[in-house]
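Participant: Mind folding the following:
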Amino acid sequence: MQGHDHGLHRDLKAMSCEMLARRRALAFLASAGTAVTAAACGGGSSGASSAASATSSSSTSSSTGSSSSSSSSSSSSASSSTGSCVADPTETNGPYPADGTNSSSGSTSNVLIQSGIVRSDIRSSFIGSTTVADGLQFDLELQLAGVNTGCAPIEGAAIYIWHCDAGGRYSLYSSGVTTESYLRGVQVTDSDGKVTFTTIYPACYSGRWPHIHFEVFLDGLTAASTGRTADLISQLAMPAATNTAVFSGDTRYTASIANYNAISLSSDNVFGDNTSAQISQMTPTLSGSVAAGYAGSALIGIAA
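Facilitator: Below you'll find the predicted structure:
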């Protein structure tokens, strides 16, 4: 699918994100009371209100239905405070990135230059369709930190995430969803280095541990024109106890059960060679339940 060259620039103007080009103004970020207008670029879309609502309901239900899910990722170092971090390892962007580095149906697929890719709620398609991906709601907060600067938050970086749907399919590539573009989106980090996404919980397909792909562009939206310009390409590993709860408790994920029982983090061809510290950081901390949905956070460390 060929994109045009002006879509991303329209998003840039619409969101007034040019002001965030100062991506490494860490001295400014470290000062007290840095409430900058860039916060709007960290979570802006119509999905923000639904994400906040889901987070609230998840927190309410977590005391009764998700103690095992929360404890499953208690070892994760992800938090809203960046006291310590490690550099996330570079991982493959896989065969389905739609970032201009490979082809789909015989043409280059690059959502990064499409108008509409900058969004917080990524559950719906935005290219030629408005189909919403069916699945259990998952609100994800990511925080970007520089490991060479005492884990200080990095403002103004663009983060692109994508993952499979509840059936294990990737939009634009997999049979049955080649005309869909859901579960893909870009956000720009705010003064705390944070972005938020509203999405669904990813399935487990054959041969892979449940995961979410991401790419980091330190120079922001202007650099996010292709995966070849990414400063970091990596993945998040979904927590084990939550995987079990979702796949066994939500009938939309029934096909994931056998696939999940046949894989482990150590046997996964992406996560298997990572250190325990890396895996801990790459695993989001989650709260919530199958009944109410989940909310989670993860820290991304980058050598910047």
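Participant: When you work out contacts or count neighbours from here on, use the C-alpha atoms and nothing else.
Facilitator: Fine.
Participant: Help me confirm that residue 300 is found in a strand?
Facilitator: Yes - read with DSSP: H, G, I helix; E, B strand; the rest coil, residue 300 is one of the residues of a strand.
Participant: show me the contacts for the nearest residue to residue 240 once chain neighbours are set aside.
Facilitator: In space, not counting the residues next to it along the chain, residue 240 is nearest to residue 72; the distance is 6.4 Å by Cα to Cα, 6 or more residues apart in numbering. Contacts for residue 72 (Cα atoms under 8 Å, 6 or more residues apart in numbering) come out as 239, 240, 241, 242.
Participant: From residue 210, how far out is residue 72?
Facilitator: From residue 72 over to residue 210 the distance is 15 Å, taken as Cα to Cα, to the nearest Å.
Participant: Kindly report the same for residue 81.
Facilitator: In terms of Cα to Cα, residue 81 sits 26 Å off from residue 210.
Participant: want to put them side by side, so please do this one too:
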Amino acid sequence: MHVKHLLQAPLLLAALAAAHPGHEEKLATRDLLEYKAHLRRGLTNCAASFESTGLTARAIARRAQITADYRLKHALAKAKSKRDTDDVLDTSHLSSENYTLSTDESEIFGTSTSTCVLNPEGETGPFWVNGELIRTDILEDEPGVPVVLEFQFVDVSTCEPLVDIYADTWSCNATGVYSGVQGNGNGDSSDDSILSETFLRGVGKTDEEGVVTFNTLFPGHYSGRTTHHHIVVHLDATVLSNNTLTGGSVPHIGQLFWDQDLIYKVEETEPYSTNTVTITTNEEDRVFGDETSGTTSDPVLNYVYLGDSLEDGLLAWVTVAVDLSAEYDPAYSYVWTEDGSEAVSGHSDDSVNGGGGGSGDFPGGSEGPGGFGAPTGAPTDVPTDVATSTASSGISLA
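Facilitator: Model (predicted):
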């Protein structure tokens, strides 16, 4: 089945509300419900395959090694998972408090495969900068709780790892500000120096296990959205000389979340606690509800502590089941250039449903988060030194 969702194209310099725009209610279409059922069947079939091919065992060993590397400085503690909106909200993704440094890694990581599907209604959002640099260490000097974030991508049809694909991730900093974009609802809207910033943005290539790992930050919050990470996957893309991507297609788009109790704990620490904006919870967040209702999807990250406190950092992981037959065209209003981010006319062809916007100063504000539409080729309004793609980028998560 070749799935395409069309979203209305963003308008340049339309309005964006202080709340994250484009998260108004939308109804699930018959195509979307059928798509969820298709992914649910495919993922169920993958469970035994992950065990028989050794994918699960290798994932356990890999995550254990990452944790072992941090044990010189940090102590260990926790991880777990589950499904459907109420179940996900009621499930702790942190391991038991009884785990210690002497606990066997297979016990810690083996209980939490968290293999779910992030469905494509997890729209792109207005803060994606198209053509970002290929790099996995994206923390820069941002203060807060550091996170080692591991994505593993598998083909939902074959259950095999997806090798040499590119994952594009971005999130806000501890006080709810995104780098590379300017406008109301994103820090000081009069400060254009943010356009030259690149913190918490990057693109990474998967290895032979379908894995890419980012050094990033636990995000803060801003008006209208719960704490989350964005991710988009590029398939068959080409690396340009300026270390960005071009070409390829987008099989999926998604967003990832954290346990609500962990969010509250993080928000009590500096500099998160300096943010006076009211917290939107997972339960209140429409995108969280979209990605967890009526599916087997659990888009909440599994995690362990890497030290004695949150400030020492977290290791988080998720398995991403991608439907390679799907194809999307994520909207964007900024592109990366050698001089920093540059605003462009919002790109998304033939759009109708599912990602739309609000008001404010972001290019594309009236359509805001964009989302996805049928790819039709590289946009003509993007500078030639910017990495863009025929279908730009896309992702599927678990």
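Participant: Among residue 81 and residue 210 of structure 1, which residue is more densely surrounded?
Facilitator: Using other Cα atoms under 10 Å as the criterion, residue 81 of structure 1 and residue 210 rank with residue 210 on top: 28 against 14.
Participant: Alignment lookup: that one to structure 2.
Facilitator: Correspondence of residue 210 of structure 1 to structure 2, assessed by TM-score structural alignment: residue 227.
Participant: now residue 190 of structure 1
Facilitator: Counting by TM-score structural alignment, residue 190 of structure 1 lines up with residue 207 in structure 2.
Participant: Name all residues that make contact with that match.
Facilitator: 163, 164.
Participant: and with 10 Å instead?
Facilitator: Residue 207 of structure 2 makes contacts with 152, 153, 161, 162, 163, 164, 165, 166, 213, as judged by Cα atoms under 10 Å, 6 or more residues apart in numbering.
Participant: Show me those that map onto strands.
Facilitator: Applying DSSP state E to these, the entries found in strands are 152, 153, 166, 213.
Participant: okay if I get these as a markdown table plus distance to residue 232 of structure 2 and neighbour count?
Facilitator: As requested, those are exported to a markdown table (distance: Cα to Cα, whole Å; neighbours: other Cα atoms under 10 Å):
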| residue | distance to residue 232 of structure 2 | neighbour count |
| --- | --- | --- |
| 152 | 13 | 24 |
| 153 | 12 | 30 |
| 166 | 8 | 27 |
| 213 | 14 | 19 |
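Participant: May I see those organised as CSV, with distance to residue 303 of structure 2 added?
Facilitator: Formatted as CSV, those follow (distance: Cα to Cα, whole Å):
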residue, distance to residue 303 of structure 2
152, 14
153, 17
166, 23
213, 14
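Participant: picking up where we left off before, now the match of residue 210 of structure 1. Nearest residue, chain neighbours left out?
Facilitator: Distance criterion Cα to Cα, 6+ apart; nearest residue to residue 227 of structure 2, sequence neighbours excluded, is residue 221 at 5.4 Å.
Participant: so that neighbour touches residue 278, yeah?
Facilitator: Yes - judged on Cα atoms under 10 Å, residue 221 of structure 2 makes contact with residue 278 at a distance of 8.5 Å.
Participant: So these two - more neighbours on which side?
Facilitator: residue 221 (27 against 11).
Participant: show me the contacts for that one.
Facilitator: So residue 221 of structure 2 contacts 171-177, 227-228, 263, 267, 272, 275-281 (Cα under 10 Å, 6+ apart).
Participant: thinking again about what came up before, still contacting in structure 2, which of the contacts of residue 72 of structure 1?
Facilitator: Compared against structure 2 with both residues aligned by TM-score structural alignment, their matches' Cα atoms under 8 Å, the contacts of residue 72 of structure 1 retain residue 239.
Participant: Give me the distance between the equivalent of residue 164 of structure 1 over in structure 2 and residue 179 of structure 2.
Facilitator: Using TM-score structural alignment, the equivalent of residue 164 of structure 1 in structure 2 is residue 172. Distance, residue 172 of structure 2 to residue 179 of structure 2, using Cα to Cα: 7 Å.
Participant: just residue 207 of structure 2 next, same as before
Facilitator: According to Cα to Cα, residue 207 of structure 2 stands 27 Å off from residue 179 of structure 2.
Participant: centre of the chain versus the longest helix along structure 2, how much separation?
Facilitator: The residue-count maximum for a helix in structure 2 (DSSP state H) belongs to helix 30-52. How far helix 30-52 of structure 2 lies from its chain's middle: 20 Å, per Cα atoms, centre = their mean, to the nearest Å.
Participant: In that helix, which of the residues would be classed as buried?
Facilitator: Residues of helix 30-52 of structure 2 classed as buried by neighbour count (16 or more other Cα atoms under 10 Å): 32, 35, 36, 39, 40, 42, 43, 46, 50.
Participant: Help me confirm that the first one comes into contact with residue 291.
Facilitator: No - under the criterion of Cα under 10 Å, residue 32 of structure 2 lies out of contact with residue 291, with a separation of 11.6 Å.
Participant: that older thread, Serialize the contacts of residue 207 of structure 2 to TSV and add fields for distance to residue 78 of structure 2.
Facilitator: Putting these into TSV (distance: Cα to Cα, whole Å) gives the following:
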residue	distance to residue 78 of structure 2
152	19
153	23
161	26
162	27
163	29
164	30
165	30
166	29
213	19
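Participant: For the most centrally placed residue in structure 1, give me its contacts.
Facilitator: Central residue of structure 1 (Cα atoms, centre = their mean): residue 161, 4.1 Å from the mean position. By Cα under 10 Å, 6+ apart, the contact list for residue 161 of structure 1 reads 97, 122, 183-187, 197, 212-216, 233-236.
Participant: all strands for the stretch 1-150 of structure 1, in order.
Facilitator: Using DSSP state E, counting those that start in this stretch, the strands found in the stretch 1-150 of structure 1 span residues 99-104, 107-110, 137-146.
Participant: on contacts alone, who are the packing partners of the longest one?
Facilitator: Translated: strand 137-146 of structure 1. helix 39-43, helix 48-65, strand 152-153, strand 158-162, strand 194-200, strand 285-289, strand 293-302 (3 or more Cα pairs under 10 Å, 6 or more residues apart in numbering; DSSP states H and E).
Participant: swap in the first one?
Facilitator: Here strand 99-104 of structure 1 is seen to pack against strand 107-110 when contacts are counted using 3+ Cα pairs under 10 Å, 6+ apart.
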